[in-house]
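> Sharing a model prediction with you, sequence too.
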Amino acid sequence: MTPQPETSGLPMKTAPWDPRFPNQNQTKYCFQSYLDFHRCEKIKGQGDSVCQYFKDVFNDICPNAWIEKWDNQREAGTFPGKI
């Protein structure tokens, strides 16, 4: 019997499959989820639990360097997406 790895007690989950992005390349899914999160917060207000879904998705599939770059671009007013 193989020993099971220890977990921190947190449930493991990943971003669900989205039929709008059927290909293996998930770049568009990543970017769209980032946009959706910030659009949701703009409408619902910062910290709304409804928007957390989009944040979980983009944090799961987007490289951290991209998220950091986009956050910096939003702060500088040079972000290319429409939020």
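Alright, I've got the coordinates.
> For the rest of this, base every contact and every neighbour count on C-alpha atoms.
Will do.
> Mind listing what's buried along the lengthiest helix in the chain?
Ordering each helix of the chain by length in residues (DSSP state H) puts helix 27-44 first. Within helix 27-44, the residues that count as buried by 16 or more other Cα atoms under 10 Å are 29-31, 33-38, 40-41.
> tell me what that helix is packed against?
Applying 3 or more Cα pairs under 8 Å, 6 or more residues apart in numbering; DSSP states H and E, one finds that helix 27-44 makes contact with helix 52-61.
> ok, and here's another one to check against it:
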Amino acid sequence: MAPKPMPVAPQEETLPLKVAPWDPRFPNQNQTKYCYQSYLDFHRCEKIKGEGDSVCKYFKDVFADICPNGWVERWDSQRAEGTFAGKI
């Protein structure tokens, strides 16, 4: 007896994969500084341009791509508490 064919699920729409572009200020493999600087740049941009400005989206996309989630959560909570070490 032949096995029954498995039903095929409809294809989900996939978004194109985006990665943080190469930045000549951070030429090494270790991207920690690039992550941190992009986080700072995003919040500085929002401080100047206002929340939700499309110009700032670039920096958010970069730090969301390369920063570990735990770091971002910790930095967000430190900013909320007023103990964040970075200058925004």
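Here it is on my side, so go on. In this text, all values refer to a predicted model and were calculated from it rather than measured experimentally.
> Residues contacting the longest helix of the first structure, please?
Helix 27-44 of the first structure has contacts (Cα atoms under 8 Å, 6 or more residues apart in numbering) with 18, 21, 47-48, 50-55, 57-58, 61-62, 81-83.
> at 6 Å what do you get?
For helix 27-44 of the first structure, contacts defined as Cα atoms under 6 Å, 6 or more residues apart in numbering pick out 51, 54-55, 58, 62, 83.
> Are any of the residues you listed buried, and if so which?
For the contacts of helix 27-44 of the first structure, a neighbour count by 16+ other Cα under 10 Å gives the buried set as 51, 54-55, 58, 62.
> returning to that earlier point: of all the contacts of helix 27-44 of the first structure, which two lie farthest apart?
Pairwise distances across the contacts of helix 27-44 of the first structure (Cα to Cα) peak at 17.7 Å, for the pair 62 and 83.
> Can you tell me how far the counterpart of residue 55 of the second structure in the first structure is from residue 77 of the first structure?
Using TM-score structural alignment, the partner of residue 55 of the second structure in the first structure is residue 50. According to Cα to Cα, to the nearest Å, residue 50 of the first structure stands 25 Å off from residue 77 of the first structure.
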